[in-house]
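Participant: kindly return the folded structure for what I paste below:
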Amino acid sequence: MSKPRIGLLGTGPWAERTHAPALAAHPGLELSGVWGRRPEAAAALAAAHDTTAHSGEVGLDALFAESDAVAFALPPDIQAPLAARAAAAGCHLLMDKPVATSVAGAREVADAAAAAGVASVVFCTLRFAAGTAGWLGEQAAKGGWFTAHAYWLGALYAPGETSPYAESPWRREKGGLWDVGPHALSALIPLLGEVSDVTAVRTEPDLTHLVLRHVSGAASSVALSLSAPKAGAGTGIELRGEHGTAVLPEDWGDPVTSFGAAIDALLESVRTGQPHACDVRFGLRLTEILAGAEQQLNA
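Facilitator: Predicted coordinates for the structure are as follows:
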């Protein structure tokens, strides 16, 4: 049987460094093409991976027609409407987090995927990285956790930082809440249960604290930023409960390998017809929680 064909939407640093290499190297897929808003960028990335370049509305529809699935490496509020179109065209979805920064946008994608009967996976790194996915599963199986504290403090906008991701307009506008908040929530929810209530506090320039109440009765706290000092940046989760304490491993593995695991998860969901735990409906729930926090901050 021929391999499933997957198209890539996006040509930025994340697409270039993670998505395209993982998709092109995956033995169970054929990279059917690359679409970009800038034709020259699409042509360069497609040439690097021996596939076809697309741009514009016509190119978008052509790539959907030539693909069984589509991977997204686009800003969230550009990703969402295009993912809804891809689902309507019968393409399975491999999305980045957050699905969208509005509840309406995220719900549009989730509803489109449900109506079309397509599978979906949202790439929340901790759920797929080799060094963290197993740990999360083990701690969730133990249960009995009383509380947790998570922090995701990036130095993207620290003085002297030269990361290409700092050029992203949506990250600069939305900050740590929306960029790294989905990562923290994607780990805390399977560990402590669904979030029933959130309280948000922000200090300048971009430090957001969330206090979460979970349906299990546990509570957790989260600190999020993209503007931490370099020396104070870092990521971690600490759990405390009946079994003592547990700390998130520091070695997560290579992002390309992690994205490969997300590809595997999508293919498995397509094969079995069973939704993945980190699918677009879960992505919608993350957006709902973060939108609720943002509403408090804006008020």
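
Participant: can we go C-alpha only for contacts and neighbour counts from here?
Facilitator: Fine.

Participant: for the nearest residue to Val211 once chain neighbours are set aside, give me its contacts.
Facilitator: Among residues not flanking Val211 along the chain, Ser221 sits closest, at 4.5 Å (Cα to Cα, 6 or more residues apart in numbering). Taking Cα atoms under 8 Å, 6 or more residues apart in numbering, we find Ser221 in contact with 148-150, 209-212.

Participant: one more, so I can put them side by side:
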Amino acid sequence: MYSWIPKFGMATPRMFRADRYMHPDEAGWAARLERLGAAADTDTATYAGLLEALRARRRVFKEAGGTATDTGVRDAGCEPLDEAEASRIHRAALDGTMTAAEAVAYRRNLLYRLAELSAEDGLVMQLHPGVLRNHHRPTFDAYGPDTGHDLPAVGAFTEPLTPILRGFGTDPVFRIVLFTVDETAFSREIGPLAGFYPSVYAGAPWWFLDTPDAILRYRRAVTDSAGFAKTSGFIDGTRAFCSIPARHDMSRRVDASYLAGLVAEHRLDEEDAFAVARRLVDDIPRATFRLG
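Facilitator: The predicted model follows:
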């Protein structure tokens, strides 16, 4: 769910995340399955049970007012497996006999299934692939994960997302917002995908890219292909809550600068620029994330 704060004209996300169930090669995966199963009153020792538990918890989340999910993966690969093969890998993971290649196949299949669930229940799917987690092993060994050494990798969307977009790209229920930490992907892939597929939206710059210069480059990169309405607006999921008003103010100023440039070049009249400025911080995020 997104909480709207009218004073600052911004949204702060509360998102359903299933990342922890997508990596059967990670320590603690089986224990996390058990906790999920207990919460959903479902046997997650089976692959079918995992999917049913996710469906059940998404339903609870949606009933509580949630409108979006969030998924962070190494890459956007999403090749679906048939149920028998996915079930076999699920069991192998629990038995400790799963191979590295099977773990990748399982994760990519589950990404496809999460999109399938979004096409069923209408929760907006946010996807941010391409981050190399825990890049510096000595830091990880000393301090553990999420301690400042996650780094960006080259992003790819058009080819890896083919199965999802072939299945749901023109589905009126399905919606996916694509985020990246590789800004070359904005003009090369995300903008054109958002320009063609009704279900695809260009997510705001985040993490390494939420600086004034990078946000301006984002606007220049995606607008020709995607326009304004197929962008997410500057949403925020930072843990640094005190910085949120300043971050959104900065983003609004950068967007205003971009719009002013279009007016100065006679590519947009001033009245339309004011209308777009308002939509970018209010109407567009509300519409993108189905906020009523």
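
Participant: where does the TM-score land?
Facilitator: Remark: TM-score between the superposed chains equals 0.33 [TM-score structural alignment, normalised by the length of structure 2]; 139 aligned residues with a Cα RMSD of 5.3 Å.

Participant: that older thread, which among the contacts of Ser221 of structure 1 count as buried?
Facilitator: For the contacts of Ser221 of structure 1, a burial check counting by 16 or more other Cα atoms under 10 Å picks out 148-150, 209-212.

Participant: mind putting these in TSV, secondary structure and distance to Val121 of structure 1 included?
Facilitator: Compiled in TSV, those are given as follows (DSSP: H, G, I helix; E, B strand; the rest coil; distance: Cα to Cα, whole Å):
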residue	secondary structure	distance to Val121 of structure 1
Ala148	strand	26
His149	strand	26
Ala150	strand	23
His209	strand	27
Leu210	strand	25
Val211	strand	27
Leu212	strand	24
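
Participant: list just the nearest of the contacts of Ser221 of structure 1 to Leu267 of structure 1.
Facilitator: Ala150 (30.5 Å; Cα to Cα).

Participant: show residues contacting stretch 262-278 of structure 2.
Facilitator: Under Cα under 8 Å, 6+ apart, the answer for stretch 262-278 of structure 2 is 228, 252, 255-256, 259-260.

Participant: now do the strands in the stretch 51-200 of structure 2.
Facilitator: 68-71, 124-127, 131-132, 151-152, 176-178, 200-202 (DSSP state E, counting those that start in this stretch).

Participant: could I get these as JSON lines with distance to Ile5 of structure 2?
Facilitator: Formatted as JSON lines, the strands of the stretch 51-200 of structure 2 follow (distance: least, Cα to Cα, whole Å):
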{"stretch": "strand 68-71", "distance to Ile5 of structure 2": "17"}
{"stretch": "strand 124-127", "distance to Ile5 of structure 2": "20"}
{"stretch": "strand 131-132", "distance to Ile5 of structure 2": "29"}
{"stretch": "strand 151-152", "distance to Ile5 of structure 2": "30"}
{"stretch": "strand 176-178", "distance to Ile5 of structure 2": "21"}
{"stretch": "strand 200-202", "distance to Ile5 of structure 2": "22"}
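
Participant: looking at the ones you listed, spot the one closest to Arg279 of structure 2.
Facilitator: Closest to Arg279 of structure 2 of the strands of the stretch 51-200 of structure 2, according to Cα to Cα: strand 200-202, at 15.1 Å.

Participant: what packs against the closest one?
Facilitator: Applying 3 or more Cα pairs under 8 Å, 6 or more residues apart in numbering; DSSP states H and E, one finds that strand 200-202 of structure 2 contacts strand 176-178, helix 191-196.

Participant: neighbours around Ser118 of structure 2, how many?
Facilitator: When neighbours are defined as other Cα atoms under 10 Å, Ser118 of structure 2 has 22 of them.

Participant: tell me which residues of whatever helix or strand Ala38 of structure 2 lives in are tucked away?
Facilitator: Ala38 of structure 2 belongs to helix 29-40 when assigned by DSSP states H and E. Neighbour counts over helix 29-40 of structure 2 (16+ other Cα under 10 Å) mark 29-30, 33-34, 36-37, 40 as buried.

Participant: okay, those in a markdown table with distance to Phe61 of structure 2 next?
Facilitator: Formatted as a markdown table, the buried residues of helix 29-40 of structure 2 follow (distance: Cα to Cα, whole Å):
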| residue | distance to Phe61 of structure 2 |
| --- | --- |
| Trp29 | 22 |
| Ala30 | 23 |
| Leu33 | 18 |
| Glu34 | 19 |
| Leu36 | 14 |
| Gly37 | 16 |
| Ala40 | 12 |
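
Participant: re the thing from before, name the SS class of the residue nearest to Val211 of structure 1, please.
Facilitator: Secondary structure, DSSP: H, G, I helix; E, B strand; the rest coil: Ser221 of structure 1 is strand.

Participant: out of the helices and strands packed on strand 200-202 of structure 2, which is the most enclosed?
Facilitator: When you average the neighbours per residue for each of those (mean count of other Cα atoms under 10 Å), strand 176-178 leads with a mean of 26.

Participant: now for it, which elements pack on it?
Facilitator: Counting by 3+ Cα pairs under 8 Å, 6+ apart, strand 176-178 of structure 2 packs on strand 124-127, strand 200-202.

Participant: which one of these is the most hemmed in?
Facilitator: Of those, strand 200-202 is the most buried (mean count of other Cα under 10 Å), at a mean of 28.

Participant: quick check: next helix or strand after that strand?
Facilitator: Using DSSP H and E, the helix or strand that follows strand 200-202 of structure 2 in sequence is helix 212-226.

Participant: for the next helix or strand after that next one, list every residue counted as buried.
Facilitator: As assigned by DSSP H and E, the chain's next helix or strand after helix 212-226 of structure 2 is helix 244-264. By 16+ other Cα under 10 Å, the buried positions in helix 244-264 of structure 2 come out as 244-245, 247-248, 250-252, 254-256, 258-260, 263.

Participant: measure how helix 244-264 of structure 2 sits relative to helix 212-226, angle-wise.
Facilitator: Put simply, helix 244-264 of structure 2 runs at 60 degrees to helix 212-226, going by axes from the mean of the first three to the mean of the last three Cα atoms, to 10 degrees.

Participant: what about Ala277 of structure 2, distance to Ala92 of structure 2?
Facilitator: Note on Ala277 of structure 2: its distance to Ala92 of structure 2, by Cα to Cα, to the nearest Å, is 53 Å.

Participant: repeat for Ala194 of structure 2
Facilitator: For Ala194 of structure 2, the distance to Ala92 of structure 2 (Cα to Cα) stands at 38 Å.
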